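In: Structure here, sequence nowhere to be found:
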């Protein structure tokens, strides 16, 4: 009996010395949902699930009917504002000439003072009308610039290098503002997510070195415990642990891959 107990003790000690083996999954800490700001029909989708995309690459486009309508309305407002500026300027020019004429006549005693004052007031009012019309024209031009800028929002581009992991739109469907059309994930900031039992928490710490192995591509590297998430699963009493690791420039590593972690 003592020999059996001693054998079990030696076997357990050898396992502990070798390290604690955990199963994990490669994940990305940089996942983004791509959605449009405007509602419209999807004209063209340029990517599929699993595609690698570069920063700035065009992902999909939306039709511009709503913005086209807004653009035509603003252009009409600009035309009307320009016409108002020209009309008010012509009126001011005529009133100003008459005002200058009244000043000369007043000096000669040929018109009454109140007539000169009325003409002065008219000149001021028409000048103010010119300034108001110019301001309205300037506002309309600024609005047009804003509308033209909105055309860029109809072209959805990748914010960074990533891989498309989910596609929720097709050509001809309506893009709804705020609803994720695509989900992309970066390959630059990958980690391994594992779960560890509550009883083993004493054996780990932030920054602790671990061995990382991805069997599918026979990839081995070193990693460090980056975070210990203190939200225990009430059913299994396990905690989530994230491990950052050195990719060694390997471009085959993607989120979702099975991995093994050895914590010595």
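Out: Yep, that arrived. Note that the structure is predicted; figures quoted are calculated from it, not measured.
In: When you work out contacts or count neighbours from here on, use the C-alpha atoms and nothing else.
Out: Fine.
In: Give me the helices and strands touching the longest helix seen in the chain, please.
Out: In the chain, assigned by DSSP state H, the helix with the most residues is helix 65-107. Other helices and strands packing on helix 65-107, by 3 or more CA pairs under 8 Å, 6 or more residues apart in numbering; DSSP states H and E, are helix 113-150.
In: what's the angle between the helix it packs on and helix 65-107?
Out: Per axes from the mean of the first three to the mean of the last three CA atoms, to 10 degrees, the angle that helix 113-150 makes with helix 65-107 is 160 degrees.
In: Which other helices and strands does helix 113-150 contact?
Out: Counting by 3+ CA pairs under 8 Å, 6+ apart, helix 113-150 packs on helix 65-107.
In: Just say helix, strand or coil for residue 241.
Out: Of the three states, residue 241 takes strand according to DSSP: H, G, I helix; E, B strand; the rest coil.
In: which ones are touching the closest residue in space to it that isn't next to it in sequence?
Out: Counting by CA to CA, 6 or more residues apart in numbering, residue 228 is the residue found nearest to residue 241 once chain neighbours are left out, at 4.6 Å. The contact partners of residue 228, by CA atoms under 8 Å, 6 or more residues apart in numbering, come to 206, 239, 240, 241, 242.
In: again, 7 Å this time
Out: 240, 241, 242 (CA atoms under 7 Å, 6 or more residues apart in numbering).
In: can you check residue 189 too?
Out: Here residue 189 is in contact with 28, 29, 30 (CA under 7 Å, 6+ apart).
In: for the residue nearest to residue 241, helix, strand, or coil?
Out: Residue 228 ends up strand, using three-state DSSP.
In: now what about stretch 69-81, what contacts it?
Out: Contacts for stretch 69-81 (CA under 7 Å, 6+ apart): 133, 136, 137, 140, 141, 143, 144, 147.
In: one more time with 10 Å, if that's ok
Out: 64-65, 67-68, 82-87, 132-148 (CA atoms under 10 Å, 6 or more residues apart in numbering).
In: Pull out the buried residues from those.
Out: 64, 67, 82, 84-85, 132-134, 136-137, 140-141, 143-144, 147 (16 or more other CA atoms under 10 Å).
In: want to compare, so here's the second one:
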């Protein structure tokens, strides 16, 4: 009896399944949308890195003479022009040396003039003696004596010339040292650091002030060693300044081909296009294009978010529309890269998304 019941139920189930296969599913009709076929697109390959914005010209100013600082004309944040006085150093000792060197130079000038006159006199005397000697009016000994005096006068004149040159050099040297007591800015820019106070002793080689030219900046970043042969000076770079929430364009201006053995990276410098808000020390991210590759791109508006998932509406050969999950990647100027979920030749809806119904059928009017 039980076996009979099971056979009857199976028969009814088979009939039901056969009948249901003949049912024509009524799909919603979709019109007024735009469909595009997926084809690979050539895109730039980017390397992501980050670094610190720096002024292109930063001048650390130190004294070239030792002495006590007697005045400071600037403070941090002041704007200065090239050649503007920044600070002074006690110059009393050097002033005395300048005066002594100047007096010595004048004395040597007088000595040279005396040697010149003596040389001229002996040259005239020598010519007279030679005429007398040729006329047999002078002895050979007398001629030798005047000839010797002439040679000595020539030597004394040369010595006086050399002494004057040395005195001139000494005078110029102490004048230069005097100029070093008035420290001036080598560039136009902003004073960003002051490490000295009035009364402190300035020591040669120890930075006293720092001035940076804020008219041009660059980004210094470390790049993976694998890109050493792929990057070239002049290549463009896109830079994002976090603190300013601003994008800045730039170009690679310098590549330092020395690999850090610890990080396996090397330094590059990117000149940034003029931007008034840039400052030394700002953190920035850089995207550097170093090649091309093929990628599947879809318009950003074609991606539909459902919950936390991304997907697109695909259209098959029969016009049936289905929502397909995708994994989105990097955004490019031509759209968003699809890492998985689509392949070449697939058709997706790129316009009129609001009219799409999942499971509907597309009809081109």
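Out: Done, it's in. These figures come from a predicted structure and were not determined experimentally.
In: circling back to that earlier point, out of the contacts of residue 189 of the first structure, list just those in strands.
Out: residue 28 (DSSP state E).
In: Could you identify which of the contacts of residue 189 of the first structure has the most neighbours?
Out: The residue in these with the most neighbours, by other CA atoms under 10 Å, is residue 28 (18 neighbours).
In: what's near enough to touch that residue?
Out: With CA under 10 Å, 6+ apart, residue 28 of the first structure has these contacts: 185, 186, 187, 188, 189, 190, 191, 192, 193, 254, 255, 256.
In: Please repeat the previous calculation with a cut-off of 7 Å.
Out: So residue 28 of the first structure contacts 185, 186, 187, 189, 190, 191, 255 (CA under 7 Å, 6+ apart).
In: ok, the residues you listed in the second structure, which still hold?
Out: Here these are checked against the second structure with both residues aligned by TM-score structural alignment, their matches' CA atoms under 7 Å, and the contacts held in both are 185, 186, 187, 189, 190, 191, 255.
In: Next one: the closest residue to the first one other than its chain neighbours from residue 193 of the first structure, what distance?
Out: Sequence neighbours aside, residue 31 is the residue nearest to residue 185 of the first structure in space, at 4.2 Å (criterion: CA to CA, 6+ apart). From residue 31 of the first structure across to residue 193 of the first structure, the span is 15 Å (CA to CA, to the nearest Å).
In: Comparing these two, which shows the higher neighbour count?
Out: residue 193 (23 against 17).
In: is it fair to say that one lies in a helix?
Out: No. Residue 193 of the first structure sits outside any helix when classified using three-state DSSP, being strand.
In: The first structure: which residue goes with residue 152 of the second structure?
Out: Mapped onto the first structure by TM-score structural alignment, residue 152 of the second structure lines up with residue 125.
In: ok but residue 9 of the first structure is inside a strand, no?
Out: No. According to three-state DSSP, residue 9 of the first structure belongs to no strand; its state is helix.
In: Check the burial of the equivalent of residue 194 of the second structure over in the first structure by counting its neighbours.
Out: Using TM-score structural alignment, the partner of residue 194 of the second structure in the first structure is residue 167. Residues lying near residue 167 of the first structure (other CA under 10 Å) number 17.
In: again with residue 226 of the second structure
Out: 11.
In: before we move on, what about residue 13 of the first structure?
Out: Quick note: residue 13 of the first structure (other CA under 10 Å) scores 12 neighbours.
In: What separation do you get for it and residue 62 of the first structure?
Out: 63 Å.
In: How about residue 74 of the first structure?
Out: 21 Å.
In: more neighbours, these two?
Out: residue 62 (24 against 19).
In: quick one, what contacts that one?
Out: 40, 41, 42, 43, 154, 155.
In: how far does stretch 217-237 of the first structure stretch from start to finish?
Out: For stretch 217-237 of the first structure, the end-to-end distance is 31 Å (CA to CA).
In: list the buried ones in that stretch?
Out: Going by 16+ other CA under 10 Å, stretch 217-237 of the first structure has these buried residues: 220, 222, 223, 224, 225, 226, 228.
In: Identify the residues contacting the fifth one.
Out: Looking back up the chat, that one is residue 225 of the first structure. Residue 225 of the first structure sits in contact with 205, 206, 207, 208, 209, 242, 243, 244, where contact means CA under 7 Å, 6+ apart.
In: Secondary structure added to the residues you listed, as TSV?
Out: What follows is those, written out as TSV (three-state DSSP):
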residue	secondary structure
205	coil
206	coil
207	coil
208	coil
209	strand
242	strand
243	strand
244	strand
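In: Considering the residues you listed, which possesses the most neighbours?
Out: residue 243 (27 neighbours).
In: For it, which non-adjacent residue is spatially closest?
Out: Nearest to residue 243 of the first structure is residue 225, by CA to CA, 6+ apart, at 4.5 Å.
In: same thing with residue 213 of the second structure?
Out: residue 189 (4.2 Å).
In: quick one: that neighbour from residue 79 of the second structure, how far?
Out: Distance from residue 189 of the second structure to residue 79 of the second structure, by CA to CA: 6 Å.
In: Mind checking which of these two has more residues around it?
Out: residue 189 (22 against 16).
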